[in-house]
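> sequence unknown, structure follows:
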């Protein structure tokens, strides 16, 4: 893609009774955003018009029937449905879950077939979106089922990146899921992402321990000594700069995280609790490891803020910029590696 060409940025609306549509529209109130991308929202003009009336957000948009009809310099809305919908701001409903899925499904299909370049997803409610077509604990798992590749959830700002070895699983299942193969797989995904998506030539990765104090030599669990440490040594033998395990309770407070390009946490809250303490409302959730690029804000539906005009756009805006930057970096990486291969073969 030519650098002067605007990236086609797909957006799924999430749960429309939350703050998703509000932060989308408020982000593009700043017309300068249209200099960076062509936004394509998957929803309906009727719904967005209704939302505008409820929130007094005055933005102009272009209704289209197909993605390829999107116009640069405008906010485009793909009309996926024609019916009127009751908006009940602040209240999760079966209807808002149903249409959140329809938006996500259409946006994912467009991402897969190349109609859009990147996808930014507004927050869903993981309960009311469940149906025969969506039986997943979250966006990450759904997208992994639809897009080529193996996923890794990364929460990130310009100062910190935290990936998760296990994602949306119950705490009671964490230990049995921590295996050498899974650790190696997640390290490989993160290592590749740091190189191709963030242009870091020799990534340095920290891995957190599973148990308190990394097990204290087996006094508080054996997983760190018997599974995690030997696996890290094996990975180091491949020439990768991977270190650990580090005791999670002191790793962030001591600011040791600043010495690494990324961190791998063993489970969801081990990584996300410190991340959101350090960066809440400014961070981005990036699904690494897939053939296509998806980002989202680091927060949820925030029903308590819906319709009050108080929702911050910072995280969503960062998700937009991150998707654009990662797309550009990955394209450049592909170009450089392809040219290297051509030169090698010519010799």
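Yep, that arrived. Here the structure is a predicted model, which is why all the values come from computation and not from measurement. Numbering: from 1, shown residues only.

> contacts, neighbours, all on C-alpha from now
Will do.

> Could you pull up the residues touching residue 48?
Shown in contact with residue 48 (CA atoms under 8 Å, 6 or more residues apart in numbering): residue 21.

> and the next element down the chain from the helix or strand harbouring it?
Element membership for residue 48, per DSSP states H and E: helix 45-55. Remark: after helix 45-55, the chain's next helix or strand is strand 62-64, criterion DSSP H and E.

> If you count neighbours, what's buried in that following strand?
By neighbour count on 16 or more other CA atoms under 10 Å, the buried set for strand 62-64 is 63, 64.

> Neighbours of the closest residue to residue 177 other than its chain neighbours, how many?
Counting by CA to CA, 6 or more residues apart in numbering, residue 177 lies nearest to residue 166, which is 7.4 Å off, once chain neighbours are set aside. For residue 166, the count of nearby residues is 23 (other CA atoms under 10 Å).

> same thing with residue 310?
By other CA under 10 Å, 12 other residues sit near residue 310.

> on that earlier part again, the residue nearest to residue 177 is in contact with residue 267, isn't it?
Yes: judged on CA atoms under 8 Å, residue 166 makes contact with residue 267 at a distance of 5.0 Å.

> sorry, back to before: quick one: the helix holding residue 48 to chain centroid distance?
Put simply, helix 45-55 sits 26 Å off its chain's centre (CA atoms, centre = their mean, to the nearest Å).

> got another, please set it beside the one above:
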């Protein structure tokens, strides 16, 4: 049975304390109507967030709790992960802030894994100051891939625009060597399954962008599109997946060709993220597809340059909360439909 809206518990990791994470989280739930959509639980410290609230007009009240069984619907719950005071150095790259960011993220992930929260929304971290002997991951996605079941894939979402990646945080000069038939098939199947269960699209159409300029121009500007991408896409298409390409990336978005597809898969990070962020107007969401749990995040970073000034735009974070809730509903409906027994027509006598 599906949960009532307000009973969907949204776990929130606080991100880098010296960035805009705390501000955009609190601004998102300043509107009381948000508490009719879900019950937020922020993994941080209530005194710290009360201090952050002073940097912008706020009438919301924070509800501090010490255990997850103390969550109250209709309140902005803050789980006190630490008791000590924290010295903020807003706008600075501080390893101490990284420690608290990871403490929040690891605890929120554990709560998600154990079912104490239904979805996870993560505020931005700094990939440099989070590194330690205990945490050696480039970012959120790699850790979630280890802790949760499935195969994580970064899927950027804004309304009907969805952009996934075959490779993500690797140097450009290593992209070609990472493209294999096995990787391409696995990533496309992950996107297809996500479109079906997370976005309720029964027969999704997927476009794949070529690696080289003009898809290699028949091998003149690189052979990977002809020798790796095309054979893999044909194999997937022949098995019933509506996948098309490779398409030359330079004119694909400018010509609005992307609007014909339910998702676009880029071969490397900037090929997909530059057009996505240009088109999403600050409302884009980073969704980790392919896992057995739901995690979203805003499409921006820590924004040290405006931290503590009270001027951070919270729209992307709010959209991340909306998307997490929408996917939760979509998955619940998909599970219910899949569990129903097939009805057969009785033979007429």
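The structure has been received and is ready for your questions. Because the structure is a prediction, the values reported are computed rather than measured.

> Give me the TM-score for this pair.
Between these two chains, after superposing, the TM-score reads 0.97 (TM-score structural alignment, normalised by the length of structure 1); 344 aligned residues with a CA RMSD of 1.4 Å.

> quick one on the thing from earlier: who touches both of residue 166 and residue 267 of structure 1?
With CA under 8 Å, 6+ apart, residue 166 of structure 1 and residue 267 have common neighbours residue 174.

> contacting residues for the closest residue to residue 183 of structure 1 other than its chain neighbours?
Of all residues not flanking residue 183 of structure 1 in the chain, residue 165 sits nearest, at 6.4 Å (CA to CA, 6+ apart). Counting by CA under 8 Å, 6+ apart, residue 165 of structure 1 makes contact with 152, 178, 182, 183, 186, 264, 265, 266, 267.

> hang on, isn't the fifth one packed against residue 152?
In this case it means residue 186 of structure 1. Yes: counting by CA under 8 Å, residue 186 of structure 1 does reach residue 152; the two are 6.6 Å apart.

> where exactly do the strands run in the stretch 201-347 of structure 1?
Assigned by DSSP state E, counting those that start in this stretch, the strands in the stretch 201-347 of structure 1 fall at 204-208, 241-246, 262-265, 284-290, 293-297.

> Give me the number of neighbouring residues for the nearest residue to residue 13 of structure 1 once chain neighbours are set aside.
Spatial nearest neighbour of residue 13 of structure 1, excluding adjacent residues (CA to CA, 6+ apart): residue 122 at 5.3 Å. Counted with other CA under 10 Å, residues neighbouring residue 122 of structure 1 total 29.

> any idea how far residue 122 of structure 1 is from residue 320 of structure 1?
11 Å (CA to CA, to the nearest Å).

> any shared contact partners between the two?
Common neighbours of residue 122 of structure 1 and residue 320 (CA under 8 Å, 6+ apart) are residue 296.

> Not counting sequence-adjacent ones, nearest residue to the counterpart of residue 72 of structure 1 in structure 2?
Counting by TM-score structural alignment, residue 72 of structure 1 lines up with residue 73 in structure 2. In this structure, residue 73 of structure 2 finds its nearest non-sequential neighbour in residue 39, 5.3 Å apart by CA to CA, 6+ apart.

> picking that back up, in JSON lines, list the strands of the stretch 201-347 of structure 1 along with distance to residue 161 of structure 1 and mean neighbour count.
Output for those, formatted as JSON lines (distance: least, CA to CA, whole Å; neighbours: other CA atoms under 10 Å):
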{"stretch": "strand 204-208", "distance to residue 161 of structure 1": "10", "mean neighbour count": "23"}
{"stretch": "strand 241-246", "distance to residue 161 of structure 1": "14", "mean neighbour count": "19"}
{"stretch": "strand 262-265", "distance to residue 161 of structure 1": "5", "mean neighbour count": "26"}
{"stretch": "strand 284-290", "distance to residue 161 of structure 1": "9", "mean neighbour count": "25"}
{"stretch": "strand 293-297", "distance to residue 161 of structure 1": "13", "mean neighbour count": "27"}
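
> Out of the ones you listed, the one nearest residue 57 of structure 1 is which?
strand 293-297 (20.1 Å; CA to CA).

> Give me the angle between the closest one and strand 284-290.
Here the directions of strand 293-297 of structure 1 and strand 284-290 differ by 160 degrees (axes from the mean of the first three to the mean of the last three CA atoms, to 10 degrees).

> quick one on the thing from earlier: out of the strands of the stretch 201-347 of structure 1, which gets nearest to residue 94 of structure 1?
Proximity to residue 94 of structure 1 (CA to CA) singles out strand 293-297 among these, at 22.4 Å.
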